[in-house]
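J.: Quick one: sequence plus predicted model below, questions after.
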Amino acid sequence: MSLNTQKEDFSYAYVYAVTATAGYSLQAATRRLDDSGIDATITVPGKLNSKRLPRFDVQIKSTSQDVKRETSIKYRLSVKNYDELREDDPFVPQLLIVVLVPEEVSDWLSQTEESISLKRCGYWLSLRGQPAIDNKTNITVEIKRQNIFSPDALKTIMSRIAVGETL
């Protein structure tokens, strides 16, 4: 397995763990949807605030590069993914999740009989309504470090979606 595939699989595991802890479900996208910039859909089973099955789509990325700054994450995203995520009025809300991992694969996970620890952290960002850019290859997006993708943050995101709030 290539290192990039390992990073991708690990980032999915992180998002699955957060989603399961929040009590929600995550469904990985089919290849057709992945070609459209959708890696997975997170859904509340049942109702939330009288809304049945609120959900949002995610594009999941992973990196071991040094992208963490004092107050933000500076992540280089393809213009293709940027354009897919910046839609002004998507039918289903969309978020970018960037999972940071250590450079050494052996440092990604530690486990004892009492705990399992996934190393580093994931961050979320909505690019909805962002402007088009002239660059044809990449754009560096800035994600606030306070936007940690955690079970509590996921519940807040989903509550906002359930009441129709724009992210």
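T.: Structure's in. What do you need?

J.: hey, let's count contacts and neighbours off CA atoms from now on
T.: OK.

J.: Next up, the contacts around the residue positioned nearest the centre of the chain.
T.: Taking C-alpha atoms, centre = their mean, the centroid of the chain lies closest to residue 97, which sits 2.0 Å from it. Residues in contact with residue 97, defined by C-alpha atoms under 8 Å, 6 or more residues apart in numbering, are 58, 59, 60, 61, 122, 123, 124, 125, 149.

J.: then this one, side by side with the first:
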Amino acid sequence: MLDAKQHQGKFGEDYVRVLASAAGLLVLKDDLDVDGIDLGFRASGRYGKVYSPTIEAQIKTWSRPSGSSGHLNFRGLDECQFNKLAGPDFTVPRFLFVVCVPLDNQSYAASITDGVMLRHLGYFVSLRSETPIPHPDRNRKRLVKVPTANVLTVATLRRLTETQSDW
């Protein structure tokens, strides 16, 4: 049996996998997590001038979300993790996906008459315009403002991937 933290993290990753599957995207997973990326997503075929556009994401879960003025105030990244997503110097666009989950893991999913409902919502943010921290410390957290308008859905995940060069 998974401990509570493992269970929550696995659910968050699987939540995003379900969206990618529904979007018709390929899900990529490195054999080791050494670069701060949990999953990659690829659209097959040609999109504009690009074949097989791809994005990468670090996925975090949060059971006690807080925020203000249209943003979640996410404090779940340490400075080293932040630096693996921040700045424009990545070949493949990187995103932070934050999946807000219920406190009670028995409420993660529910069977309803016409399907399965996953709780609650995922959000995305690009840190491309952020400046990496010069001397990052794993013991210091970095606040990330995640717009609540950036809901991660089948359509937005597909759009992020297909238009990856715009990001």
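T.: Everything's here; your move. Keep in mind it's a predicted model, so treat the numbers as computed, not measured.

J.: Got a TM-score for the pair?
T.: With the length set by TM-score structural alignment, normalised by the length of the first structure, the two chains reach a TM-score of 0.89; 162 aligned residues with a C-alpha RMSD of 1.7 Å.

J.: Which position in the second structure pairs with the residue nearest to the centre of the first structure?
T.: The equivalent of residue 97 of the first structure in the second structure is residue 97 (alignment by TM-score structural alignment).

J.: That match and residue 34 of the second structure, how far apart?
T.: According to C-alpha to C-alpha, to the nearest Å, residue 97 of the second structure and residue 34 of the second structure sit 18 Å apart.

J.: same question, residue 113 of the second structure
T.: 42 Å.

J.: And residue 62 of the second structure, by the same measure?
T.: From residue 62 of the second structure over to residue 34 of the second structure the distance is 22 Å, taken as C-alpha to C-alpha.

J.: Between those two, point out the one with more neighbours.
T.: Set residue 62 of the second structure next to residue 34 and count neighbours by other C-alpha atoms under 10 Å: residue 62 wins out with 19 against 8.

J.: So what's the residue count around the residue nearest to the more buried one when sequence neighbours are not counted?
T.: Leaving aside its sequence neighbours, residue 62 of the second structure sits nearest to residue 100 (C-alpha to C-alpha, 6 or more residues apart in numbering; 4.8 Å). Applying other C-alpha under 10 Å, we find 19 residues neighbouring residue 100 of the second structure.

J.: Would you agree residue 83 of the first structure is in contact with residue 132?
T.: Yes. Using C-alpha atoms under 8 Å, residue 83 of the first structure is in contact with residue 132, at 7.2 Å.

J.: Of the two, which one has the most company?
T.: More crowded of residue 83 of the first structure and residue 132, by other C-alpha under 10 Å: residue 83, with 17 against 11.

J.: which residues touch stretch 80-92 of the second structure?
T.: 35-36, 54-56, 94-96, 126-133, 136-138, 142, 164.
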